[in-house]
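**Q** sequence first, then the predicted structure, then my questions.
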Amino acid sequence: MSQKILDKKNRWRSLNVGFRMSPEEAKELNDRVKLCGMQKQDYLIQSALYQQITVRGHKAMYDEFRKHLQHIEKELIRIEKASEMEEELLTPLRTILEIISEVNKL
């Protein structure tokens, strides 16, 4: 019998949960995970169970913020009307604003 591998909180995570997503949903999920600086497993568990994400700021997170905000800035300069704005620009912007809002509560 193999030894159980416990997580940081001494829990044995023996179940595998899977689901299907569209390529667009998967991209949005991956963008959100990167912006939050968490492992995807922890992000999904916390999001599904608590519907709130706790953010721990670090350099990689701020680098992701900068990259997305620079892209958004370029698009905002390019567009002439709000109707021309692509939906995929709004997801990272919404996530960044949610994170900043939570940090301001601390």
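**A** In hand now; what should we look at? Everything numeric here is computed off the predicted structure, so don't read it as measured data.
**Q** from now on I want contacts and neighbour counts done on CA atoms only, so please keep to that.
**A** Noted.
**Q** roughly how far apart are the closest residue to residue 85 other than its chain neighbours and residue 72?
**A** Distances taken as CA to CA, 6 or more residues apart in numbering place residue 79 nearest to residue 85, at 6.8 Å, with adjacent residues excluded. Per CA to CA, to the nearest Å, residue 79 is found 11 Å from residue 72.
**Q** just residue 18 next, same as before
**A** On the measure of CA to CA, residue 18 and residue 72 end up 32 Å apart.
**Q** out of these two, which sits in the busier spot?
**A** Higher neighbour count among residue 18 and residue 72: residue 72, with 19 against 6, using other CA atoms under 10 Å.
**Q** put this next to the first one:
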Amino acid sequence: MSVKVLDRQGRWRNKVVAFRVSPEEDEQLEAAVRLSGLTKQDYIIHCLQEKEVVVVGNPRVYKALKNELAKVLEQLERIEAGGGVSRDLLDTIELITNTMQGMKDEKSL
């Protein structure tokens, strides 16, 4: 039998919660998780409990920022070629901006 693993508050997490999302919602969630540096589980729990998600800059977060900015650039080039601006793109840009602003504020402390 496996050993029970407790969380930081000494709780045993044995409940599974699952839900369906669209491919677009999944991509948005995945981007937010990558940029947060948290696990998907921790990110969703923070959001559900309306806790502030604090991003700690580390190589994984910087790589996620770089990759997300590359995707944004690709979309901006598509727009320049005559395409429209999607709500998902604007949400991604806002998420990146907030993440980078938070990291900037953290460095100035």
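**A** Sure, I can see it. If you're wondering where the values come from, they're calculated on a predicted model, not measured in any experiment.
**Q** and the most centrally placed residue in structure 2, what is it in contact with?
**A** For structure 2, residue 32 is the residue whose C-alpha lies nearest the centre (CA atoms, centre = their mean; 1.4 Å). Residues in contact with residue 32 of structure 2 (CA atoms under 8 Å, 6 or more residues apart in numbering) are residue 95.
**Q** one more time with 10 Å, if that's ok
**A** 26, 38, 40, 43-44, 64, 68, 92, 95-96, 99 (CA atoms under 10 Å, 6 or more residues apart in numbering).
**Q** can you find the partner of residue 91 of structure 2 in structure 1?
**A** Aligning on TM-score structural alignment places residue 91 of structure 2 opposite residue 91 in structure 1.
**Q** how much space between the residue nearest to its match when sequence neighbours are not counted and residue 4 of structure 1?
**A** Using CA to CA, 6+ apart and skipping residues adjacent in sequence, the residue nearest residue 91 of structure 1 is residue 28, 7.0 Å away. Residue 28 of structure 1 sits 33 Å away from residue 4 of structure 1, going by CA to CA.
**Q** these two: which has the busier surroundings?
**A** Per other CA under 10 Å, whichever of residue 28 of structure 1 and residue 4 has more neighbours is residue 28, with 15 against 10.
**Q** that one and residue 90 of structure 1: what is the separation?
**A** 10 Å.
**Q** ranges for the helices of structure 1?
**A** Secondary structure of structure 1 (DSSP state H): helices located at 23-36, 40-50, 59-78, 87-105.
**Q** now the first one: buried residues?
**A** Spelled out, it's helix 23-36 of structure 1. Within helix 23-36 of structure 1, the residues scored as buried using 16 or more other CA atoms under 10 Å are 29, 31-36.
**Q** quick one: which of the residues you listed is nearest residue 105 of structure 1?
**A** Among these, residue 36 lies closest to residue 105 of structure 1 (CA to CA), at 16.2 Å.
**Q** number of residues surrounding the nearest residue to residue 12 of structure 2 once chain neighbours are set aside?
**A** The shortest distance from residue 12 of structure 2 to any non-neighbouring residue, by CA to CA, 6+ apart, is to residue 6 (4.6 Å). Neighbourhood size, residue 6 of structure 2 [other CA under 10 Å]: 11.
**Q** for residue 11 of structure 1, same thing?
**A** 10.
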